[in-house]
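A.B. asks: Starting from these lines, generate the structure:
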Amino acid sequence: MSTVKLASKRLLLKALSLNELVHINNGEMNSSELHIEPEAMSDTALLAIAKKIKKMQGVHEDNHNWYTYWLIIDKKTEKGIGFIGFKGLPDENGYSEVGYSISPNYRKKGLMTEALRTLMVWASEPPSCKAIVANVLKTNIGSIKVLSNCTFQLVNSNELENSYLHNF
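C.D. replies: The predicted structure is shown next:
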């Protein structure tokens, strides 16, 4: 798999290889070419990385970009500040679920909105992807704002979380 990088005004998104995810999972993130801010490594992000490693081991390498995390890199500092990615290839309806996290040091600056918009452009290119879904805890006001900024529509809700959809 060749490394895919996407760019926006302030960010680079780098699709992480299976090997890079393993390094991060083993706490070796700064021993490789990856320089990730420690605050970006939340327990939730580490748990998600472990899940992604297992999923990626079971799919063809050509599909890894749909299963991996993309490292969100601040162009100014050249440090990884968060992660964004899909939970797999688009399903039979053409939907793929997105998830993301960012270091608390970089929140409320529009960076996650910028990262999501950048990844949305990439995801809209293959005709198999018709929409992106996101499931967010109702208490996660920051994520809800990001989805609103990226024109996601609320499509379902239960007592704990909201489900959002963005059609292409």
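A.B. asks: Going by C-alpha atoms from here, please, whenever you check contacts or count neighbours.
C.D. replies: Noted.
A.B. asks: can you give me the end-to-end distance of stretch 96-110?
C.D. replies: With C-alpha to C-alpha, to the nearest Å as the measure, stretch 96-110 spans 23 Å from end to end.
A.B. asks: what do you get for stretch 71-79?
C.D. replies: 9 Å.
A.B. asks: what's Ile49 in contact with, if anything?
C.D. replies: By C-alpha atoms under 8 Å, 6 or more residues apart in numbering, the contact set of Ile49 is 21, 25, 69.
A.B. asks: Measure how buried Asp74 is and give me the count.
C.D. replies: With neighbours defined by other C-alpha atoms under 10 Å, the count for Asp74 comes to 18.
A.B. asks: Look up how far His35 lies from the residue nearest to the spatial centre of the chain.
C.D. replies: Nearest residue to the geometric centre of the chain (C-alpha atoms, centre = their mean): Ile84, 1.2 Å. From Ile84 across to His35, the span is 16 Å (C-alpha to C-alpha).
A.B. asks: related to what we said a few turns ago, among the contacts of Ile49, name the buried ones.
C.D. replies: Buried residues within the contacts of Ile49, counting neighbours by 16 or more other C-alpha atoms under 10 Å: 21, 25, 69.
A.B. asks: before we go on, could you also do this sequence so I can check it against the first one:
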Amino acid sequence: MPITLRLMSIAELQAIANATQSDGIEVGTEADGLPPPFVAMRSLDHIQAGKPADWCSPFLIIRNSDQAILGACGFKDIPRNGRVEIGYAVSSKYRNQGVATAAIQALLDLAYLNRSVAEVLATIAPTNEPSIRTVQGLRFEKGDMTIDSDGQQIVCWYHRRVHLPENVECTIS
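C.D. replies: Okay, here's the model as predicted:
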């Protein structure tokens, strides 16, 4: 599915962090595809601390054909020790249509443009079978099970850089 990732604005993040919706997000958007307030707050905190927005702010997943907002995805923080973690959510209305696959592939492409990134991490609940199938299809490898900060079991899935093509350009709108 042809999509574009659009970096969320500070105003959009503040609206979500305050548990409201701005006009720019509300129209045509299913709430279950937007980042939850804690993600928006984490992003705002990272940006305020001087971290680059493209590593810390979610992207809206926009369908090219009609500009519908299908969900959101992004990096959770700047890369550390060659690894960056991703998160993603697709509105229930648009699931099982290849949206998550396209969004994760776009994140992989963006991550590997940074030569210091050798690995991308996705943490997934062991019961989230659709998400597991998605990362498996993108050649993520299953790692250990662990407990997240909310006390929930999660499985770490790793995608490792195979090679970096020369002269690759990528833009973020």
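A.B. asks: if we can go back for a sec, just checking, what residue in the second structure corresponds to the residue nearest to the centre of the first structure?
C.D. replies: Matched to the second structure by TM-score structural alignment, Ile84 of the first structure sits across from Cys73.
A.B. asks: what's the nearest residue to that match if we skip its chain neighbours?
C.D. replies: Nearest residue to Cys73 of the second structure in three dimensions, chain neighbours excluded: Tyr88, at 3.9 Å (C-alpha to C-alpha, 6 or more residues apart in numbering).
A.B. asks: counterpart of that neighbour in the first structure?
C.D. replies: Matched by TM-score structural alignment, Tyr88 of the second structure corresponds to Tyr100 in the first structure.
A.B. asks: with the second structure superposed, average distance for the host helix or strand of that match?
C.D. replies: Per DSSP states H and E: Tyr100 of the first structure is located in strand 95-102. Compared with the second structure after the fit, strand 95-102 of the first structure shows a mean deviation of 0.5 Å (mean C-alpha distance after the TM-score superposition for the first structure).
A.B. asks: what helices or strands is that strand leaning on?
C.D. replies: Where contact means 3 or more C-alpha pairs under 8 Å, 6 or more residues apart in numbering; DSSP states H and E, strand 95-102 of the first structure is packed against strand 79-86, strand 131-137.
A.B. asks: for the helix ranked longest in the second structure, which positions count as buried?
C.D. replies: Taking DSSP state H as the criterion, the second structure has its longest helix at helix 99-113. Neighbour counts over helix 99-113 of the second structure (16+ other C-alpha under 10 Å) mark 99-104, 106-113 as buried.
A.B. asks: Same list, these, but as TSV with distance to Glu129 of the second structure please.
C.D. replies: Formatted as TSV, these follow (distance: C-alpha to C-alpha, whole Å):
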residue	distance to Glu129 of the second structure
Val99	16
Ala100	13
Thr101	14
Ala102	17
Ala103	18
Ile104	16
Ala106	21
Leu107	20
Leu108	21
Asp109	24
Leu110	25
Ala111	25
Tyr112	26
Leu113	29
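A.B. asks: what are the ranges of the helices in the first structure?
C.D. replies: Secondary structure of the first structure (DSSP H): helices at 18-25, 43-57, 111-124, 141-149.
A.B. asks: Give me the mean deviation of the shortest one from the second structure.
C.D. replies: When the second structure is overlaid, helix 18-25 of the first structure sits 2.6 Å from its aligned residues on average, using mean C-alpha distance after the TM-score superposition for the first structure.
A.B. asks: Check the offset of that helix from the chain's centre.
C.D. replies: Helix 18-25 of the first structure has its C-alpha centroid displaced from the chain centroid by 15 Å (C-alpha atoms, centre = their mean, to the nearest Å).
A.B. asks: That helix: which residues count as buried?
C.D. replies: Quick answer for helix 18-25 of the first structure (16+ other C-alpha under 10 Å): 18, 20-25.
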